[in-house]
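# Can you look at this prediction? I've put the sequence above it.
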Amino acid sequence: MGGSTLTPGFEGMGWPLAFVLSWQPTRFEAAAAVHDLERTLERLRALGYAGVELAVRDPAMVPVPRLRSLLERYALRIPAIGTGQAWVEEGLSLTHPDAVVRRAALARLEAHLELAAEWGSLVIIGLIRGRLMAGVDRGRALAWLGEAIAHLADRAAAYPVRLALEPLNRYETDLLNTVEETLALIERVGRSHVGVLLDTFHANIEEASLEKAIARAGDRLFHVHIADSNRWAPGWGHLDFESVLKALREAGYGGWLSAEVLPQPSLEEAMAQVARWARIALNRSPV
């Protein structure tokens, strides 16, 4: 396999490391659109990454055979597939007041499930849940969201694929801002393969304590996004990642660390900084 001669990854240090990339141009700033996919995947593997998390607006746009070939060549996995660009670019939402839009969002996510099944990836429910809109109260929106998640979870079980709901900060949505709120919805849905994605950037805004939020998520913590306080790569802000990693270890977290960061000062520099940070931080905090 082509990746076998490249720099070893971080798996031996604990959690495998991934970087979030966008499959297509997007207005979402924390997922860089890639113009030369092969070169970027080659660079990720050379830096020691084990995976690439893909933000996908429409799975129909993804050439699966070519992507599969590149992943095999560079020995990379896809731990998760992001779905939020369907909201950012098209306005598709599971809580939209128009039932036609809600059905379109559900159908799009069903396509994401099928794509995720190719690699056993998680499907992330983040921005595509939408936000409160005129004429819809919170109770109604959460009921729609719960019904949609239950439907998707039942579809996902057949693959099988897991779903991860991501608490987001108040500036991006007013639905499910904290781990506690997210767990409450997950409990109502009542499906074992629905869990939480904790993003350190969002949690730093919304949680009184990142460490307590991680502990509260417990075995429902399916995936982790890492970004510093300013959404730049870890080490370029002021988050105490040593404490965060300790909390993940104590919670028994065994999933991925996936860097969803602003591609600043450039994509190349951001990828390299995450890798530098990981080599130091994961050596200090063995799982």
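Here it is on my side, so go on.

# only C-alpha atoms for contact and neighbour calcs from this point on.
Fine.

# which one is Val62 nearest to, not counting chain neighbours?
Leaving aside its chain neighbours, Val62 sits nearest to Trp23 (7.6 Å; criterion: C-alpha to C-alpha, 6 or more residues apart in numbering).

# then this one, side by side with the first:
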Amino acid sequence: MKLAYMYATPEVAPAHVTAIQGDAAACFARIRELGYEGVELLVRDPRAIDHGLIERQLADAGLAMPAVCTGEVYGEDGLSLADPDPARRAKTLERMIAAMDLAARFGAMVNVGRMRGRYQDGIEPARTEAWVSEGMQAAADARPTTRIVLEPVNRHYANFLMRTAEAARFVRRLGRSNIGLMLDLAHITIEGEVHRESVAEAGDLFWHYHVCDSDRKAVGHGEWDIAAALNDLDAIGYDGWITAEHFQIPDAKTAMAQSIRWLNGHYHKH
């Protein structure tokens, strides 16, 4: 199994995010030293990043880059594909395409989680869904060789496309071969879904996976049955990336080491 760790790129403000922050070269070296094979990038504005530099830094560390996570486009700047303001929707699409251009250097995917936006009072749900559909289709058509993964997100962060079956139906209606799904153990668990059923509902759209423990802790520092979840992935022959995405509690050094130690321990038993 290919294991990655989340790194927040320099334009993301220092914050309590589910990624390590700091000097890229030093972070990448530590991630590789611990045994991870890849780094997933948490971005806010990819246009502010030196793409060539980060490519060299990843290469120097011997790391792949499987995905670009766009959570802070919404979290920090409040931009979404569901914004009632067409100018802000256009700005969101620009950010999305910039993320896809970064991802294209690595053959990576781009995630759409919180950035899809929310239903809002006074706006018909169908109108919101249409805006999100149009935005995702426009991004997919603008960069047809780069894959997009829609992420079902739990009720604390979203109010539609929260469950796997709903998200799968939405993606299939989009009719774009470069749009699939990513699953996140935290969102699946908080929404009360049965994990193996979520995996089955995603089917051939299941392209990427995030893992953490309860309360967004490092893997093995909480109370969830992560072994059972990973066994569900094994049962379908999933051979994609698994990214550890959690808070750096009690600190980044400890959290990074804890997750890889637990994950390697699980897979070495098999």
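It's in. Model, not experiment: these values are computed from the prediction.

# care to give me the TM-score?
Superposed pair, TM-score by TM-score structural alignment, normalised by the length of structure 2: 0.95. Supporting alignment: 269 aligned residues with a C-alpha RMSD of 1.4 Å.

# just to revisit the earlier point, in structure 2, point me to whatever sits opposite the residue nearest to Val62 of structure 1 in the alignment.
Taking TM-score structural alignment, the alignment pairs Trp23 of structure 1 with Thr9 from structure 2.

# Identify the residues contacting that match.
21, 24, 41-44, 49 (C-alpha atoms under 8 Å, 6 or more residues apart in numbering).

# which stretches of structure 1 form helices?
Ranges of helices in structure 1, per DSSP state H, are 37-47, 64-73, 85-90, 99-117, 138-157, 179-189, 200-206, 210-217, 241-250, 267-284.

# how much does the third one stray from structure 2?
Here helix 85-90 of structure 1 is compared with structure 2 after superposition; its mean distance to the aligned residues, by mean C-alpha distance after the TM-score superposition for structure 1, is 1.2 Å.

# so that helix aligns onto which residues of structure 2?
If you align by TM-score structural alignment, helix 85-90 of structure 1 falls on residues 72-77 of structure 2.

# Find out how far the matching stretch is from the centre of the chain, if you would.
Counting by C-alpha atoms, centre = their mean, to the nearest Å, stretch 72-77 of structure 2 is centred 14 Å from the centre of its parent chain.

# burial measure for Ile149 of structure 1, as a count.
For Ile149 of structure 1, the neighbour count with other C-alpha atoms under 10 Å is 26.

# ugh, wrong one, Arg191 of structure 1
16.

# for Ala87 of structure 2, same thing?
Neighbours around Ala87 of structure 2, by other C-alpha under 10 Å: 10.

# likewise Lys269 of structure 2?
6.

# After alignment, which residue of structure 1 pairs with it?
So Lys269 of structure 2 corresponds to Arg284, using TM-score structural alignment.

# what separates that match from Arg131 of structure 1, distance-wise?
39 Å (C-alpha to C-alpha, to the nearest Å).

# Could you do Leu54 of structure 1 as well?
23 Å.

# before we move on, what about Arg138 of structure 1?
For Arg138 of structure 1 relative to Arg131 of structure 1 (C-alpha to C-alpha), the value is 9 Å.

# Now for those two: what residues contact both?
Leu175.

# Compare neighbour counts for the two and give me the winner.
Neighbours per residue, other C-alpha under 10 Å: of Arg138 of structure 1 and Arg131, the larger number sits with Arg131, 20 against 14.
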